[in-house]
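**Q** Let's see this in three dimensions:
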Amino acid sequence: MTRSVWLKADDSVGDWDARKRRITAGLEAGVDWVLVDEGDVERVRELGSVNVAAFGSDDADVIEEADPDAANDDAMPDAYVAGKGGEGDGTVELPSDLSGSADLSALRRGHANAAYVRVLDPEYESFAEQAAENAEFTLVAGEDWTIIPLENLIARIGEETTLVAGVDSAAEAETAFETLDVGADAVLLDSDDPDEIRRTVNVRDAADRERLDLAWATVTEVEEAGSADRVCVDTGSLLEDDEGMLVGSMSRGLFFVHAETAESPYVAARPFRVNAGAVHAYVRTPDGGTKYLSELQSGDEVQVADRDGHTRSAVVGRAKIEKRPMFRVEAETEAGDRIETLLQNAETIKVATSEGRTAVTDLEAGDELLVYLESGARHFGESIEERIIEK
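**A** The predicted structure follows:
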């Protein structure tokens, strides 16, 4: 599941100057959506590139039947939201028969494709459930928000709609993303604090990250392998001391290779770089696939992992290919499978061992290497159930 952060910036925030400050902070932090009143859509687009949702009126253009050319109109939101000034936010009392609801009617007729509901009591939970039947996005907020209503909504409508939970802080966002081990799809943040907005985006990123089960494999052989075309992957991010990439000659077993974050008597640290191996090798990508190192180019994304298996994505700024002397490193897994890769014969290339961070030039048979093991094979980078022999 890909999580997202929505930022509330309608007229309840204040005048345009106050809304603009909040929106600008959100754009700088990397929010996914901004929720405004319909009249502010064009203003938001002038500030930067972001998805824009707008509280719309019942006479708004029908979403499904809108003029295709109008989709490019800067004043056209990416989502119309029903509920403000109506039954959704409690301005208008809920009818005893919800089939007569104006907000639900707007959703059914396509005048809106999103619903905003303040969960004031159990009746509003039911209202949110009915709104979700026709809403692509269902935004729910509460005056006295507790974990129980959100659990109910995730269980009842989580698969029907994109559920967006209203929050006031990054801590509440973390709870929303973790509830019932499934969590809300998104959060709607109501905060002016740039630091709080940034922390909430960080919570989103952490929730999206894959956690890998890394394992140990025992080195069986390290031998010189002549020269090969070696790839340095230079990312647009600064990597931490315990981070690196997963690379290898065989898709079923990838080796953890550290980023060049350590100082050396020979060269300065390059904390954005992983000297990853020869051009034929695989590198793991954020979607769980692989790419050949030779395929990487500026703008591609690669997966960065730490020794505990926490992952994140990084953008490739440059893939640098040069002919260098190489080692062939072979290791055996606990199950007795043999995996290997080619790494440059240089003191600055370090792998993760049970003893810590070890230069490939110091690697010996019997050392334990950190690896990622995967069953099955790869075809064009995708995991498949097929018998393929790699040797």
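**Q** make it CA atoms for all contacts and neighbour counts henceforth
**A** Will do.
**Q** Packing partners of the lengthiest strand in the chain?
**A** Assignment by DSSP state E gives strand 311-333 as the longest strand of the chain. Helices and strands touching strand 311-333, by 3 or more CA pairs under 8 Å, 6 or more residues apart in numbering; DSSP states H and E, are strand 215-235, strand 301-306, strand 338-344.
**Q** I'd like the structure of this one too, to check against the first:
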Amino acid sequence: MKEFIVDARNFDKVLITTAIESGADAIIVPEDKLDLAKKLGRVKFICACKDGSLSDDFVIVKIENKQDEEKAASIAKSGKKVIVETTDWTIIPLENLIAQSDNIYTFVKNQEEAETAIGILEKGVKGIVVNTKDINQIKKISNVVKQQSEKLNLVKAKVVSITPVGMGDRVAVDTTSLLKRGEGMLVGNSSAGMIFVHAETEESPYVASRPFRVNAGAVHMYTRVPGGKTVYLCELSAGKEVMVYDTEGNGRVVYVGRAKVERRPMLLIEAEYEGKKLSAVLQNAETIRVVGADGSLISVVDLKVGDEILGYVEEAGRHFGMKVEETIIEK
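**A** A predicted model of the protein is given here:
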């Protein structure tokens, strides 16, 4: 997810409060006002010193010509976090800078500029720094950043086997968000082939809906987190970030409120797509649903060999959760 920073060097308390309430990742405040700022809320503060420098390895570079661009690129390559400033967005060589470094941030004044900065070269800037006195724009820009989607190409995989595998420890992920019909998590015995498990948004004759929950499956499985990374389900705990997706493959970040590990009867579900294997170990219960190729919800107790379900496949292997191009065989 892109970093959402608000420039409050003018130390406007209303602006700072709005930034905190809007979920800002950090707020820039004058160094001599830091103690006062900390009383307004618990958030990361970046100090602006009297000489114009910033704390936390941030550097503001004003770009007016090619030499300034080269200076910004050089600083970014050294590991510093460069915030690009200019009087005219049409002359910002953001594309050139983003192509050279992942440490590029930029000032924005409104929602439109934020959307442009996030979308440049598809990957966009690392973060945006909001420089406005309009608290409504802060809220709008927050929505742009926080709701930014990771887009995956989901596939329609054919179920080839469904096998009871006895008792196992499974993880029910209770998020701090209300998930909608059509949303769920991607889980898999391998990160290279994952199955879409739907959130518990549906009423059941046996239990009330739990729209904040995804009964994600066995503790050993992978699931996706921000930044294109994966973690084991057993690693999820309160406060951790996790990705949820809709049936079109649009992802968003939610936070874990609780991860419940309980011993339950389990099913191994295996599917194939163009010769690639997808598999997951899910709880054997009526309330656990996968998603059919037509978007319908299918309980695992009703799932049949030959059914097509939604999943995700990727080519690269994983090393400590990071995608890498190497040969990894998982059986």
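**Q** ok, back up a step: turn the helices and strands packed on strand 311-333 of structure 1 into TSV, including distance to Thr162 of structure 1 and mean neighbour count.
**A** What follows is these, written out as TSV (distance: least, CA to CA, whole Å; neighbours: other CA atoms under 10 Å):
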stretch	distance to Thr162 of structure 1	mean neighbour count
strand 215-235	32	20
strand 301-306	26	24
strand 338-344	42	25
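**Q** In CSV: those strands, plus distance to Val257 of structure 1.
**A** Formatted as CSV, the entries for these read as follows, by distance: least, CA to CA, whole Å:
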stretch, distance to Val257 of structure 1
strand 215-235, 11
strand 301-306, 10
strand 338-344, 9
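**Q** Looks to me like Ala128 of structure 1 is in a strand.
**A** No - judged by DSSP: H, G, I helix; E, B strand; the rest coil, Ala128 of structure 1 forms no part of a strand; its state is helix.
**Q** Could you tell me how far it is located from Ala186 of structure 1?
**A** Computed with CA to CA, to the nearest Å, the distance linking Ala128 of structure 1 and Ala186 of structure 1 is 16 Å.
**Q** next one: Tyr282 of structure 1
**A** Separation of Tyr282 of structure 1 from Ala186 of structure 1 (CA to CA) stands at 33 Å.
**Q** just Val360 of structure 1 next, same as before
**A** The gap separating Val360 of structure 1 from Ala186 of structure 1 is 43 Å, by CA to CA.
**Q** more neighbours, the two?
**A** Per other CA atoms under 10 Å, whichever of Val360 of structure 1 and Ala186 has more neighbours is Ala186, with 25 against 21.
**Q** one step back: among the helices and strands packed on strand 311-333 of structure 1, which is nearest Arg252 of structure 1?
**A** Comparison of those against Arg252 of structure 1 by CA to CA identifies strand 338-344 as nearest, at 7.7 Å.
**Q** Now do the next helix or strand after the closest one: everything it contacts.
**A** Sequence-wise, the next helix or strand downstream of strand 338-344 of structure 1 (DSSP states H and E) is strand 350-353. If you take CA atoms under 8 Å, 6 or more residues apart in numbering as the criterion, strand 350-353 of structure 1 is touched by 255-260, 307, 357-360, 367-370.
**Q** Then stretch 313-327 of structure 1?
**A** Here stretch 313-327 of structure 1 makes contact (CA under 8 Å, 6+ apart) with 222-237, 279, 285-286, 296-304, 342-345.
**Q** Let me see the ranges of the helices in the stretch 1-150 of structure 1.
**A** Counting by DSSP state H, counting those that start in this stretch, the stretch 1-150 of structure 1 has these helices, from start to end: 16-29, 41-47, 102-108, 122-132, 147-157.
**Q** Dump these into JSON lines; add mean neighbour count and distance to Gly381 of structure 1 as well.
**A** Shown next, in JSON lines, are those (neighbours: other CA atoms under 10 Å; distance: least, CA to CA, whole Å):
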{"stretch": "helix 16-29", "mean neighbour count": "18", "distance to Gly381 of structure 1": "32"}
{"stretch": "helix 41-47", "mean neighbour count": "16", "distance to Gly381 of structure 1": "37"}
{"stretch": "helix 102-108", "mean neighbour count": "23", "distance to Gly381 of structure 1": "41"}
{"stretch": "helix 122-132", "mean neighbour count": "20", "distance to Gly381 of structure 1": "37"}
{"stretch": "helix 147-157", "mean neighbour count": "16", "distance to Gly381 of structure 1": "34"}
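**Q** Including distance to Leu180 of structure 1, could these go into JSON lines?
**A** Shown next, in JSON lines, are the helices of the stretch 1-150 of structure 1 (distance: least, CA to CA, whole Å):
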{"stretch": "helix 16-29", "distance to Leu180 of structure 1": "27"}
{"stretch": "helix 41-47", "distance to Leu180 of structure 1": "35"}
{"stretch": "helix 102-108", "distance to Leu180 of structure 1": "28"}
{"stretch": "helix 122-132", "distance to Leu180 of structure 1": "17"}
{"stretch": "helix 147-157", "distance to Leu180 of structure 1": "6"}
